[in-house]
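Chemist: could you look at this predicted model? Sequence included:
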Amino acid sequence: MLGRRWEPIAAISTVVVGLVTGLTIPLVSLRLSATGASTALISVAASMPALGILIAALCTGWLAARWPVKTLLLIGVAGSAASIGLLTVTDWMPVWLALRFTVGVASGLLLALGETWISAVSSDATRGRWIALYTAVFTLCQVSGPGLLAALGSAGPQSLLVVVLVHLPGAALLALSRCEVDANPETKSFGLLGFARSAPVIVLAVLMFSFLDAVVLALLPLYGMANGHRETVAVLMVAAVFTGDAVLQIPLGWWADRTDRARLHMACGVLVLVLALAMPSLIGDSTLVWPALVLLGGAAGGVYTLGLVRIGDHFRGADLITANAGATTLWGVGSLVGPPLTGAAIHWLSPDGIMLALAGMAAMFLLSARLPIRPGLGAMQVRPR
């Protein structure tokens, strides 16, 4: 069995979710497009994982009160691998939609419980660097998905089979670990709405980053092309944002373990706001736009990373599971509403609506950052008989 000091390494293995989403979302879209499927059907298929993540997150606390967290994580790994493997043996559309949904459910379990696990087993003095490593590896896995798809192609089963095999090391580490997370329902003092009341700054942090994550993938290339860049250059802008997100999280995590985390959290939000407002002036500058995009990705990723760190700082036991389930739920919400809201902003404020929408999200986060995190505020009220 792995000792407790090595459990954060096992917990980081749950970021296989990043590779799963990064590869399967574009793969399914390409496969459906090749069969002549309508845009509406492709959109439904793309939204099924987010729906599954939402459902899983809403049920995570209830499941963790009845099953060991380690068992649920193993079920999540097995369910993800099996669902992806089955995509290689059928082309029947109802089955594909169902499998996309079950991939989302498995991913939701791995996200909520994996983040809970790493928060629970890392000390207050090292939580920043461990969670930063977790989010950095997640991003690297996510951006590796399209690269793997480009290398192996979308027509055959090879790319999906590689993703299935990638689950195995994580499952082995998980099986060897203790994964002792307190999920006693008697220690639970609030639900998902209570979490939102007690930690609005974390709510806005997760919403802002999930909004950016979805919007950058879907709309940033169009923004670059609208400002005169070639398609290949505009696509590289997405890579610049995710490179900043991946590379800068570890130094931010190290810094978070040595400074006031709330102030560093706000500083990341200020940087996102400034860069989003400056981007309409920078987007046409072939020299300044690249470091600006890298910094934007790093600062936005820092808002999310430090949100997870502060969850670990303020919540314990079953409340920690509820808080991380709440963060996963909000991730799904932000991913679902981000592209259509930004599309509306672009329609009315073209072509800079994407950055103005992001600036608006950053401003709301900064307003919420003035409110303290108060775990007791969301506590369930017990009425006297």
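Modeler: Cool, the structure landed. Only a predicted model underlies this, so the values are computations on that prediction, with no experimental measurement involved.
Chemist: when you work out contacts or count neighbours from here on, use the C-alpha atoms and nothing else.
Modeler: OK.
Chemist: show me what contacts Asp182?
Modeler: With contacts defined as C-alpha atoms under 8 Å, 6 or more residues apart in numbering, Asp182 is in contact with 317-318.
Chemist: next one: Leu220
Modeler: By C-alpha under 8 Å, 6+ apart, Leu220 lies in contact with 234-235, 237-238, 354.
Chemist: element containing it?
Modeler: Here Leu220, judged by DSSP states H and E, is contained in helix 200-226.
Chemist: take the one below as the second:
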Amino acid sequence: MTEAAQPRQGRTHYFILIAVVVAAGLSQGLLLPVLAIFLERMGISSSMNGLNAAALYVGSFAMTLVAERLLGLIGFKKLIASGLVLVMLSLLAFPLIPSVAFWFVLRLLVGIGDSALHYAAQLWVLMMSTSKNRGRSISFYGMSYGLGFSIGPLGIPLLKYGEAVPFVVLAVQFLFILIIVLVKLPNIKPEKVEGGDQTSSGRYMRSYRLAWYALLPAFLYGYMEAGMNSNFPVYGLRSGFTLDEISMLLPFVGIGGLLLQLPLGIWSDKFGRKRVLVIAGISGGLCFALIPLAGTNFWATLILLTAAGGLVGSFFSLGLAYAADILPKLLLPAANVVASFHFNVGSIAGPNAGGALMETGWNGGIFFLLGGLYILFGCAGALFKPAADSKL
């Protein structure tokens, strides 16, 4: 990597990567609600609608199994470009055949493409950052995706101009970003692993041994994000909130994350990554655990959701930044795969665990369990001390 020696060029590359992740956020933020609307109009059941949406996580999960090897073979630029092309072509294919089975396959491909470009882009950001600005850099990266995801649904009114219009607009956007990537980014590859841990399993095990605490936040973030989106509407209805109140409350988890993402990243640069993770985990966990006690008080619930989302909304990016602090660069590709694997497992576990708890009649249990996991994570920080040889 030569980014440190060329700061101006490094900044250009960084902002291109930010443009890539904003485009990915926009596509996901618009694609999810538009397809849900189409499936509802087609008379597809809500359970089948949700199952169709889950194809995205299946594709993302599949990509994590080969991402490190692919990156080593073709490099950062080609992996990002491949992801952009796959998503772009899938977007153009959606309006061609309105079929549930066909869309399931296309969502798989979108998940694979998004996972490829995310894996390469966030790893590149980690590797070009220094310990002094890593928290700010990766937090701004995460905030950019969240911003794109939040803006995406604003494109729903494009449907009045034709059902294919949102897909074409997104595809043109991806084409524009693809051209910039192909013209401006160098095609570099991660350094090859030298020494005894050259097998994938060896690198993964060493990453776990040296940075298990830094890799857990990815699971917690996936659990929280997918669990809240899937379970909170059901919790709200059973607790007595109206549909309008639920639709107004849920976005504030993400809004809180956007508000505190960059400040937490900057504070982690200044006060230490582990300290910020511990404090944010315990505080955010307490906020989640207090939500059932707020009952149907709209403003109390809104404040708690915003505070909780803000405190833990940076967990994925801060965890990766902490892993980059304590791991040698040669292990970062493997650690990034582990973090993505954790995120996908958490995304699958969150809705299922919450649904199982509510099935017993204990609706507030989803927040007590979620809060408890974050508090337990914060307390576990006392058990973790980076190994002296972690950077060797």
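Modeler: Cool, the structure landed. Model, not experiment: these values are computed from the prediction.
Chemist: related to what we said a few turns ago, how close does the helix holding Leu220 of the first structure sit to the second structure?
Modeler: With mean C-alpha distance after the TM-score superposition for the first structure, helix 200-226 of the first structure departs from the second structure by a mean of 1.7 Å once superposed.
Chemist: what range in the second structure does that helix sit on?
Modeler: Counting by TM-score structural alignment, helix 200-226 of the first structure lines up with residues 212-238 of the second structure.
Chemist: with stretch 21-36 of the first structure instead?
Modeler: Using TM-score structural alignment, stretch 21-36 of the first structure pairs with 28-43 in the second structure.
Chemist: distance from the chain centre to that stretch, please.
Modeler: Put simply, stretch 28-43 of the second structure sits 21 Å off its chain's centre (C-alpha atoms, centre = their mean, to the nearest Å).
Chemist: show me which residues of that stretch are buried.
Modeler: By neighbour count on 16 or more other C-alpha atoms under 10 Å, the buried set for stretch 28-43 of the second structure is 28-31, 33-36, 39.
Chemist: sorry, back to before: of the contacts of Leu220 of the first structure, closest to Ala11 of the first structure?
Modeler: Of all the contacts of Leu220 of the first structure, Ala11 of the first structure sits closest to Val238, with 27.6 Å by C-alpha to C-alpha.
Chemist: surely that closest one touches Ala218?
Modeler: No - here Val238 of the first structure lies out of contact with Ala218, judged by C-alpha atoms under 8 Å, at a distance of 9.4 Å.
Chemist: more neighbours, the two?
Modeler: For Val238 of the first structure versus Ala218, neighbours defined as other C-alpha atoms under 10 Å are more numerous around Val238 (22 against 16).
Chemist: map the more buried one across to the second structure for me.
Modeler: Using TM-score structural alignment, Val238 of the first structure pairs with Leu250 in the second structure.
Chemist: overlap in contacts of Val238 and Ala218 of the first structure?
Modeler: By C-alpha under 8 Å, 6+ apart, Val238 of the first structure and Ala218 have no common neighbours.
Chemist: which residues of the first structure fall in helices?
Modeler: Along the first structure, the stretches classed as helices by DSSP state H are 7-12, 16-34, 39-64, 69-86, 93-121, 127-152, 158-176, 192-198, 200-226, 231-256, 261-282, 289-314, 317-349, 353-368.
Chemist: the fourth one relative to helix 39-64, how many degrees between them?
Modeler: Relative orientation of helix 69-86 of the first structure with respect to helix 39-64: 160 degrees, computed using axes from the mean of the first three to the mean of the last three C-alpha atoms, to 10 degrees.
Chemist: what stretch of the second structure does helix 69-86 of the first structure fall on?
Modeler: Helix 69-86 of the first structure corresponds to residues 76-93 in the second structure, going by TM-score structural alignment.
Chemist: go on, the shortest one?
Modeler: Mapped onto the second structure with TM-score structural alignment as the criterion, helix 7-12 of the first structure occupies residues 13-18.
Chemist: let me know the closest of the buried residues of stretch 28-43 of the second structure to Tyr119 of the second structure.
Modeler: Nearest to Tyr119 of the second structure out of the buried residues of stretch 28-43 of the second structure is Gln28 (C-alpha to C-alpha; 15.9 Å).
Chemist: my read: that closest one touches Phe149, true?
Modeler: Yes - using C-alpha under 8 Å, Gln28 of the second structure makes contact with Phe149 at a distance of 6.2 Å.
Chemist: ok so, going back, superpose on the first structure and give me the mean offset of the match of helix 7-12 of the first structure.
Modeler: With mean C-alpha distance after the TM-score superposition for the first structure, stretch 13-18 of the second structure averages 1.7 Å from its match.
Chemist: any buried residues in that stretch, and which?
Modeler: 13-14, 16-18.
Chemist: who touches stretch 209-226 of the second structure?
Modeler: For stretch 209-226 of the second structure, the surrounding residues in contact (C-alpha under 8 Å, 6+ apart) are 208, 312-313, 315-316, 319-320, 322-323, 326-327, 335, 338-340, 342-351, 370, 373-374, 381, 384, 386-387, 390.
Chemist: I appreciate the help and will end here.
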